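K.L.:
Predicted coordinates and the sequence they were generated for:
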Amino acid sequence: MTASNELRLLPWSGPDDKPCYLSADDTSGYLSRLADSAEETQLGLGTELLAHAVEVLTDGVSDPEELRFLATDLTGALRDAVRIATSRGRRLNPTHYSHEGPSTHLI
């Protein structure tokens, strides 16, 4: 889990799109659970958006404005997914992971 001197990157941004962080010593705290829920929601919406994108791109009749809106929504979903991956990557216990991938030991 997160070392006591590290901060958790939250799945939302603050003013001027600056990253927000949380001291994550207590992963069962209210804000940690809220962040977990927000990540789950963001990833679920990204999955739904991806399915919609496949439909739009295969229908062959989408106009440029619809494609621009789709690209904007996909950009936001990708930004969320990258932020979540970055946050989770920082919280991995490095002793259980190497350049070869995760170990088979349970934490």
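P.N.:
Looks like it arrived, so ask away.
K.L.:
make it CA atoms for all contacts and neighbour counts henceforth
P.N.:
OK.
K.L.:
buried residues in stretch 34-43?
P.N.:
Residues of stretch 34-43 classed as buried by neighbour count (16 or more other Cα atoms under 10 Å): 35-36, 38-39, 42-43.
K.L.:
now swap in stretch 10-29 and tell me
P.N.:
10-12, 21, 23-25.
K.L.:
Any chance you could list what contacts it?
P.N.:
In this structure, residues lying in contact with stretch 10-29 by Cα atoms under 8 Å, 6 or more residues apart in numbering are 2-9, 31-33, 35, 38-39, 80, 83-84, 87.
K.L.:
Take this one as well and set it beside the first:
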Amino acid sequence: MTDAVARLLPWAGPGGKPCFLVSDGTGYVSRVADNIEVAQLELAAGLVKEARRVLAGRAWTPGELHLLEVELTDALADVHRVAESRGARLPASDHDPEVIGADGE
């Protein structure tokens, strides 16, 4: 296995602990993770659209707002995990604060 990296998977393990996969990104589990990430991002986009519709109508019930808050919170947690996972797999850039020294070089 060449160029193997640890990837944060889009699901949690027992006790809510993060799951990682060490892979070159071409295996079956990587493809499953990619598909789940796509589904999570699509769900989040749909919830944002629904939230805008509900809020624009200005005729919501407390129950509707509570359900929307719960769903948006779950979706935000998923999107954050996807961003963290994908960000960790990006190569460091010249603009990365951890790469640039204190003198800016």
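P.N.:
Received the coordinates, thanks. Since this is a predicted model, take the numbers as computed values, not measurements.
K.L.:
tell me the two of the buried residues of stretch 34-43 of the first structure that are most distant?
P.N.:
A35 and L43 (12.2 Å; Cα to Cα).
K.L.:
In the first structure, which residues correspond to the longest helix seen in the second structure?
P.N.:
As assigned by DSSP state H, the longest helix anywhere in the second structure is helix 28-57. Mapped onto the first structure using TM-score structural alignment, helix 28-57 of the second structure covers residues 30-59.
K.L.:
any idea how far E42 of the second structure is from the residue nearest the centre of the second structure?
P.N.:
For the second structure, V82 is the residue whose C-alpha lies nearest the centre (Cα atoms, centre = their mean; 2.2 Å). V82 of the second structure sits 12 Å away from E42 of the second structure, going by Cα to Cα, to the nearest Å.
K.L.:
hey, what's in contact with both of the two?
P.N.:
If you check V82 of the second structure and E42 against Cα under 8 Å, 6+ apart, no residue is contacted by both.
K.L.:
Give me the neighbour count for the equivalent of R90 of the first structure over in the second structure.
P.N.:
Using TM-score structural alignment as the criterion, R90 of the first structure maps onto A88 of the second structure. With neighbours defined by other Cα atoms under 10 Å, the count for A88 of the second structure comes to 14.
K.L.:
mind checking how far A88 of the second structure is from D74 of the second structure?
P.N.:
From A88 of the second structure to D74 of the second structure the distance is 21 Å (Cα to Cα).
K.L.:
could the buried residues of stretch 10-29 of the first structure go into TSV alongside distance to P94 of the first structure and secondary structure?
P.N.:
Supplementary listing: the buried residues of stretch 10-29 of the first structure in TSV, determined by distance: Cα to Cα, whole Å; DSSP: H, G, I helix; E, B strand; the rest coil:
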residue	distance to P94 of the first structure	secondary structure
L10	20	strand
P11	22	strand
W12	25	strand
Y21	20	strand
S23	19	strand
A24	16	coil
D25	17	coil
